[in-house]
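Visitor: sequence and predicted structure are below.
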Amino acid sequence: MMSSAPGSSSSSESRPSLLLVDDDVELCRLMRLYLNRAGYQLTCSVDGRDGVAQALSGAYDLMLLDVTLPLLDGFEVLRQTRRSSSIPTIMLTSRSLSADRLNGFDKGADDYLCKPFEPEELVARIRAVLRRSQAPKQEVGWQSFGAIRISESSRQVLSAKVEVDLTTVEFDLLLMLSRAGGRVVKRDALTIAIQERKPSFFDRSLDVHISHLRAKLGRAGAGIQTVRGVGYLLATGDPTALRPAATEEYVR
């Protein structure tokens, strides 16, 4: 039950603007009340086609997306949205099968929360995703890792001199791997960094994000190497072989 929510003294102009795409009108009403008290502005869309149009409008900081929708399902909404927008997206759905979760991440979701959920957990996840997507930029200029070039200040990535469109999660993963200097970053450390919680034993969402990242980087994606049973590394030299430093644990 959605009861009290954390208060906020922010004006409506400074509140993050959220889009909820869900055909459950009562849920939309309750979530609007709760999230408004938590300091957010919420707009609801009740079908997939309108959801795509709203998501591409540039008016929202984050999208909450159901899977079972009229006209277009949530996976198709996200697929079409990702063609030209990297709007942070949390999928909210009663479909809890691992295949559905992986499909959501495969289409570009930043997080996936199964219904029913505690509203406090939803707010925590919204904050985490927004924090990652709006993180202050610290580095200036470009850093090179073989054919991969990364600008932290502009959150841009080039692969073989061609700009690559990455989601927030994909960029953060690549940045974390690049900061490790060719050493292994453990799976748990990567998952906690991008989701701000420990992964479950059967959670394969990290592997889906890494697979997407490799594919988007093209041939340079081979530089992201799997160290079985440990984690991943970004090779700083020849991507076809592990460097000796790859056996070291990365400590931030």
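Guide: Good, I have the coordinates. This structure is a prediction, so every number in the text was calculated from the model and none was measured. Numbering: from 1, shown residues only.
Visitor: okay, CA-based contacts and neighbour counts for the rest of this
Guide: OK.
Visitor: spell out the residue ranges of the strands in the stretch 101-250 of the chain.
Guide: Under the criterion DSSP state E, counting those that start in this stretch, strands of the stretch 101-250 of the chain are mapped to 111-114, 143-145, 148-151, 156-159, 162-164, 185-186, 224-227, 231-234.
Visitor: for this structure, which residue is closest to the average position?
Guide: Among the residues of the chain, the smallest C-alpha distance to the mean C-alpha position (C-alpha atoms, centre = their mean) belongs to residue 110, namely 2.4 Å.
Visitor: that one and residue 168 touch, don't they?
Guide: Yes: Residue 110 lies in contact with residue 168 (C-alpha atoms under 8 Å); the separation is 7.4 Å.
Visitor: the closest residue to residue 110 other than its chain neighbours: what's it in contact with?
Guide: Across the structure, with C-alpha to C-alpha, 6 or more residues apart in numbering as the measure, the residue nearest residue 110 apart from its sequence neighbours is residue 89 (5.4 Å). Under the criterion of C-alpha atoms under 8 Å, 6 or more residues apart in numbering, the contact partners of residue 89 comprise 62, 63, 64, 65, 108, 109, 110, 111.
Visitor: what do you get for residue 16?
Guide: Here residue 16 is in contact with 39, 40, 41, 60, 61 (criterion: C-alpha under 8 Å, 6+ apart).
Visitor: relative to residue 91, how far out is the last one?
Guide: Counting by C-alpha to C-alpha, to the nearest Å, the separation of residue 61 from residue 91 is 15 Å.
Visitor: neighbour count for these two, which is higher?
Guide: When residue 61 is set against residue 91 and neighbours are counted by other C-alpha atoms under 10 Å, the residue ahead is residue 91, at 25 against 18.
Visitor: try it against this one:
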Amino acid sequence: MSERILVVEDEKKLADILAKYLEQSNYSVKVVYDGGEAISAYEAFQPNLILLDLMLPNVDGITICKHIRQRSIVPIVMTTAKVEEVDRLLGLELGADDYVCKPYSPREVVARVKAILRRVSFMQTPVEVQQNEGLVIDETTLFATFQSNKVSLTAVEFQLLHKLYMHPGRIYNRDQLMDSIYEDDRIVSDRTIDSHIKKVRKKLATIAPELEFIHSIYGVGYKFEHV
């Protein structure tokens, strides 16, 4: 059964071209041109990944992303014509897994989709649950658990935490962490990895508010420590 991609894009010509490229890569695609229809389409279609435009009629991409992320860890790729760095980071702060700036090549988007779905597929392969001094991370569910409390992570957030978690005490710089998340050698600012770290820390704080697992090393990077 082919994986399902939901495309939410109000530029009809662009959306249809993108859908054609995705279908040629053997994905099942549903296209929605209006933000007001995105949530119902998501619930009915149950996609494996969502390509979500930031600027949409009736309901914008930010609102849609927030709504879906409260209910699901389905991978979300934000697309936007806004190139300011704050707008690039906005989708990541909301819990999106990636972003693509317009104008973009449909082939580039398909490559991003394939890379993210490969990561998700790898993480869903049955593996032994990893635990470290009370903190447990589960690659099959993308949950982090401390004692009886648990929190869900996006694919990117989990991959970042897993990288640090598996080598406690080792310091990783931002480039090393970015390379472990994105496979396409893109050039992004240091603020992107900082945005991801901030999100992971915030989520871990909901299950262990008195503890700090990820430590900043000024001028160098980040490390995970036992607690």
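Guide: Great, that's in hand. On a predicted model such as this, the values are computed, not experimentally measured, just so you know.
Visitor: returning to that earlier point: touching both of residue 110 and residue 168 of the first structure, which residues are there?
Guide: Residues touching both residue 110 of the first structure and residue 168 comprise residue 88, with contact defined as C-alpha under 8 Å, 6+ apart.
Visitor: among the contacts of residue 89 of the first structure, the buried ones, what's the PyMOL command?
Guide: Here is the PyMOL command that picks out the buried ones among the contacts of residue 89 of the first structure, judged by 16 or more other C-alpha atoms under 10 Å:
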select buried, resi 62+63+64+65+108+109+110+111
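Visitor: ok, which stretches of the stretch 101-250 of the first structure are helices?
Guide: Counting by DSSP state H, counting those that start in this stretch, residue ranges of the helices within the stretch 101-250 of the first structure are 119-133, 168-179, 187-195, 205-217.
Visitor: what about the shortest one, distance to the chain center?
Guide: Here helix 187-195 of the first structure is found 12 Å from its chain centre; the criterion is C-alpha atoms, centre = their mean, to the nearest Å.
Visitor: output the contacting helices and strands for that helix.
Guide: Contact here means 3 or more C-alpha pairs under 8 Å, 6 or more residues apart in numbering; DSSP states H and E; on that basis helix 187-195 of the first structure packs against helix 119-133, helix 168-179, helix 205-217.
Visitor: quick one: it aligns where in the second structure?
Guide: Per TM-score structural alignment, the counterpart of helix 187-195 of the first structure in the second structure is residues 174-182.
Visitor: contacting residues around the matching stretch?
Guide: 156, 159, 160, 163, 185, 190, 193, 220, 221, 222.
Visitor: burial count for the fifth one?
Guide: Going back to what we said before, that points to residue 185 of the second structure. Neighbour count for residue 185 of the second structure, taken as other C-alpha under 10 Å: 8.
Visitor: same question for the first one.
Guide: Other residues within reach of residue 156 of the second structure by the criterion other C-alpha under 10 Å amount to 24.
Visitor: tell me who's in contact with the equivalent of it over in the first structure.
Guide: Residue mapping for residue 156 of the second structure onto the first structure gives residue 169, with TM-score structural alignment as the criterion. Taking C-alpha under 8 Å, 6+ apart as the contact definition, residue 169 of the first structure lies against 110, 194, 209.
Visitor: in the second structure, what residue corresponds to the last one?
Guide: Same thing as residue 209 of the first structure. Pairing criterion TM-score structural alignment: the partner of residue 209 of the first structure within the second structure is identified as residue 196.
Visitor: tell me the contacts of the closest residue to its match other than its chain neighbours?
Guide: Closest residue in space to residue 196 of the second structure, ignoring its immediate chain neighbours: residue 157 at 6.5 Å, by C-alpha to C-alpha, 6+ apart. Applying C-alpha under 8 Å, 6+ apart to residue 157 of the second structure gives the contacts 97, 196, 197, 199, 200.
Visitor: and the gap between the third one and residue 114 of the second structure?
Guide: Between residue 197 of the second structure and residue 114 of the second structure the computed distance is 24 Å (C-alpha to C-alpha).
Visitor: more neighbours, those two?
Guide: The residue with more neighbours, out of residue 197 of the second structure and residue 114, is residue 197; 20 against 15, by other C-alpha under 10 Å.
Visitor: check contacts around the more buried one.
Guide: Contacts were defined as C-alpha under 8 Å, 6+ apart; by that measure residue 197 of the second structure touches 157, 160.
Visitor: in JSON lines: the strands of the stretch 101-250 of the first structure, plus distance to residue 85 of the first structure.
Guide: Putting the strands of the stretch 101-250 of the first structure into JSON lines (distance: least, C-alpha to C-alpha, whole Å) gives the following:
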{"stretch": "strand 111-114", "distance to residue 85 of the first structure": "16"}
{"stretch": "strand 143-145", "distance to residue 85 of the first structure": "25"}
{"stretch": "strand 148-151", "distance to residue 85 of the first structure": "19"}
{"stretch": "strand 156-159", "distance to residue 85 of the first structure": "14"}
{"stretch": "strand 162-164", "distance to residue 85 of the first structure": "13"}
{"stretch": "strand 185-186", "distance to residue 85 of the first structure": "29"}
{"stretch": "strand 224-227", "distance to residue 85 of the first structure": "25"}
{"stretch": "strand 231-234", "distance to residue 85 of the first structure": "26"}
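Visitor: please identify the most buried of these.
Guide: For the strands of the stretch 101-250 of the first structure, the largest average neighbour count (mean count of other C-alpha atoms under 10 Å) is found in strand 231-234, namely a mean of 24.
Visitor: against the second structure, where does it fall?
Guide: The counterpart of strand 231-234 of the first structure in the second structure, using TM-score structural alignment, spans residues 221-224.
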